[in-house]
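Chemist: What shape does this take:
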Amino acid sequence: MTVTRRHWLKSAGAVSVGAAASTVTAHASAAPSDPYAGPSMPTVFPDKAGFGHMDVTYLNAGTYHPFSRGARAALDAYNSHRSLDPAYADLQVDEARVLDKFARLINADKGEVAFVQSTTMGENMIVSGLGLAESQARIVTDSLHFFGSIPLYEELQKQGCDVVWVRDRDGRIDLDDMKKAITPGTKFVALSLVSTINGFQHDLKAVCELAHAQGALVYADIVHAAGCIPVDVKATGVDFAACASYKWLMGDFGLGFVYARKDVQHLIRRPLVGYYALGAFKSHLYPFDTPGDMPADYTFEDSAKGLFAVGTSSESLLAQLDYSLGYLLTNGPDRIQAHAKPLTDRLKAELPKLGYTLMTPLDCPTPMVACVYQNARALDARLTAGKVSISLSANRFRFSVSVFNDDADIARALSVLGRA
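Modeler: Below you'll find the model as predicted:
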């Protein structure tokens, strides 16, 4: 018996575990319309109507993004299908369409992206698949990379890797400092394209040119970039990237993406093995199977999915993300970034007047503005009372501007925040 991964669960030779239908395209006759597709026309910003009533002035999309009305409707439609509502009987989640939308968003090829559980999972799978610990590789990272990745590289250092940390200067990573750190023999450079700490954006193309000149590969955490600023993996030349979907992709927790450039995929030793990575499967164990020397013959897909896919993804999240990625593609990250810029410019101008010290460089083009503030969580009481939501950390706070925010939101938040 020979089956493809697509038909795995329909085959008599497969173990029944659930959701192979996730690769089936939604039928045109399903619901009254395709609730997953996303809008067909760009919206006018600020998109207040698209996100419905909020009881707070929400400037915290960099922590997690609110659901849009459309994404919520997509989730409701999926729940109707799973509840066996006959009006939605033929509605199926199109897993391939979701991957294709993300690939288009970052200018990747379809075979270069796969689903993962989170940004951190993607980064760990890449590090493991490259065998960096076993080769005791020289690794360069920086102090504005995701703080949750610090233990990963400290553990690699304990295992014998030569890990170099480039420190920031005035809220930015200096390209000359990166050049000094990426010496001959460096194998891997890990960074956040946009820093969760303060919104600093690397010149990723320049870093990749430095790294590639020394034979090093580059990984970029793009969780604070994809969806809110233009990201072009081909133009930058980055080798690997990963992101979750609950921030600027307007999805939810538990589903993200990994990117691996086609011409470096052969360098990855498959870190985990699961049936979703298979391109074909032929069993020799079950009734009417042809005999074989092994329990099964199989091949892996020649793609990022063949390297990183393991098992099922949440179909409810895929339904919601299908809509949200459609929203982002229709509106365009360039328009989204242009909408945010005057709002972040005002924050950068007004916060110092209130006595706060900026962590974010003035010329930073990303939709986040951060300030140093000792014991920043002490601000929570006044912000909560004033119904303003921003990100508060131990000794810093951060504003994140999205498509539904306007100048009145900035004015109100600054008024509630008050003087330092």
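
Chemist: switch to C-alpha atoms for all contacts and neighbour counts from now on
Modeler: Fine.

Chemist: Check the secondary structure at residue 80 for me.
Modeler: Assigned with DSSP: H, G, I helix; E, B strand; the rest coil, residue 80 falls in the helix class.

Chemist: next up, for comparison:
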Amino acid sequence: MLIYQGSPVREQFDIADDKVYLRAANICPCANSVAAAIDDFVALWRREGDACWGLAENAFEEGKALFAKLIDADAGEIATIENTSMGLSIAASLIAPQPGSNVVVDELTHQSNVYPWLLRPEVEVRYAHAESGRVALSEFEALIDDNTAAVDVCHVTMGHGFRHDLAGLAELAHEHAAYLVVDAAQSAGVVPIDVAAAGVDFLSCPTFKWLYGPLGAGFLFVRKDLLKLGPPPLVGWMSARRPAGFDIHSMELHDDARRLQRGVHNGAGLVAALAGLRIVDELGPERIWEHTRVLGRQLMVGLEELGLAVLTPKNDNERAGIVTVSVKEAADFNGALTKLGILAGQYLPGQIRMDVALFHNEEDIERTLATFSKVAASRGTA
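Modeler: Predicted coordinates:
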């Protein structure tokens, strides 16, 4: 059963009333419950000042617990962060690769996955080759050796929407005592993730995409036995075991992921993030993925019937919520779609990306396909 057939979740998103919003992988639309949570926080802050701290602290604890549940982790393995890049940088700092070591990424990755390693000139960055929008495990296997410190991937790539086999990558990495670092920006909240079963060591994720939260909030998972791999790259009073102890002569760090916290939480952001996580938690990742899988398949088949080249892998195990097509003069084509109420994304040359989300229904897909056909015909490309 598709989500909208048994849940009022679509009613949470006003943007769905008159548009087909296909940009959740860029920035998700704001759900009504998320907006209400922000309003409640601000209203309490206005009326009672520091009383808003209680809401922020509750959102901090409950948000970590819900994210841990989503990825099958322990709440003590979760820290809050401002964005994915921050989490990836923390992971790189904890791993602290030695001179002469290497890190393996792939040609489809996001720049934030590479920058923490490129800043270390003593570390070689190796790129697994991509072919037809996907990267085979064998490409990683050929590059990983006993000097590999980490394998760093986007679970789902932002361009073609290729989904990596995390368990396969973890096995390759761990055979050489390397760590698996995962950017889950395009997968958490779309496909089921089990970090323990897959063997993930570090996972970083924002809330403003498929978790339906705000900009400037996110979560970092660090496997429990790796939390003390090295000193936290950033510390503050919230990193301490007794944060309200006002001890300026000594410091004892938390044993769990709270050691990676820094200072005062982004209160409004965490309150909004919690509201978004509750939407995802209520539906569950398996149901969300089945919904996304079915509608994504409908969209891909329809686009191919229009004669468009779909760049996203056809195998369900190698995709998530992103569907990307190759289009001539993509920026102009996408502009024409936007004028007709189809809000797709144009981020890479010659490509249009559509992000199938939990608030979509079959009629949205049919409207998208009809509009693609209309724009293509008007441009003489159909």
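
Chemist: TM between them?
Modeler: Comparison of the two superposed chains (TM-score structural alignment, normalised by the length of the second structure) gives a TM-score of 0.89, and 364 aligned residues with a Cα RMSD of 2.2 Å.

Chemist: Give the residue farthest from the middle of the second structure.
Modeler: Here the second structure reaches farthest from its C-alpha mean at residue 249, the gap being 39.5 Å by Cα atoms, centre = their mean.

Chemist: In the first structure, what sits opposite that one in the alignment?
Modeler: Using TM-score structural alignment to pair residues, one finds that residue 249 of the second structure aligns to residue 296 in the first structure.

Chemist: if you skip the residues just before and after it, what's nearest to that match?
Modeler: Beyond its immediate neighbours in the sequence, the residue positioned closest to residue 296 of the first structure (Cα to Cα, 6 or more residues apart in numbering) is residue 283, lying 4.2 Å away.

Chemist: separation between the match of residue 249 of the second structure and residue 86 of the first structure?
Modeler: 39 Å (Cα to Cα, to the nearest Å).

Chemist: now swap in residue 384 of the first structure and tell me
Modeler: In terms of Cα to Cα, residue 384 of the first structure sits 44 Å off from residue 86 of the first structure.

Chemist: Also residue 318 of the first structure?
Modeler: 21 Å.

Chemist: Of those two, give the one with the bigger neighbour count.
Modeler: residue 318 (25 against 12; other Cα atoms under 10 Å).

Chemist: Just to be sure, the more buried one is in a helix?
Modeler: Yes: read with three-state DSSP, residue 318 of the first structure is one of the residues of a helix.

Chemist: Tell me who's in contact with it.
Modeler: By Cα atoms under 8 Å, 6 or more residues apart in numbering, the residues touching residue 318 of the first structure are 93, 94, 95, 98.

Chemist: Kindly recompute the last result at 6 Å.
Modeler: Under the criterion of Cα atoms under 6 Å, 6 or more residues apart in numbering, residue 318 of the first structure has no neighbours.

Chemist: Which residue of the second structure is paired with it in the alignment?
Modeler: Per TM-score structural alignment, residue 318 of the first structure is aligned with residue 270.

Chemist: can you tell me what part of the first structure the strand ranked longest in the second structure aligns to?
Modeler: Counting residues, the longest strand found in the second structure (DSSP state E) is strand 148-154. Taking TM-score structural alignment as the measure, the first structure aligns residues 186-192 with strand 148-154 of the second structure.

Chemist: The matching stretch vs the second structure, average offset?
Modeler: Average distance, stretch 186-192 of the first structure versus aligned residues of the second structure after superposition (mean Cα distance after the TM-score superposition for the first structure): 0.7 Å.

Chemist: Report the distance from that stretch to the chain centre.
Modeler: 18 Å (Cα atoms, centre = their mean, to the nearest Å).

Chemist: Can you pull out the residues in contact with that stretch?
Modeler: With contact meaning Cα under 6 Å, 6+ apart, stretch 186-192 of the first structure is reached by 137, 138, 139, 140, 141, 145, 216, 217, 218, 219, 220, 221.

Chemist: nearest spatial neighbour of the last one, skipping sequence neighbours?
Modeler: Pointing back at residue 221 of the first structure there. Closest to residue 221 of the first structure by Cα to Cα, 6+ apart is residue 192, at 4.4 Å.

Chemist: what's around the one you found, how many residues?
Modeler: Using other Cα under 10 Å: residue 192 of the first structure sits among 27 other residues.

Chemist: just the strands in the stretch 151-300 of the first structure please.
Modeler: With DSSP state E, counting those that start in this stretch as the criterion, the stretch 151-300 of the first structure has strands at 162-166, 186-192, 217-221, 240-244, 256-260, 278-283, 296-300.

Chemist: No more questions from me, cheers.
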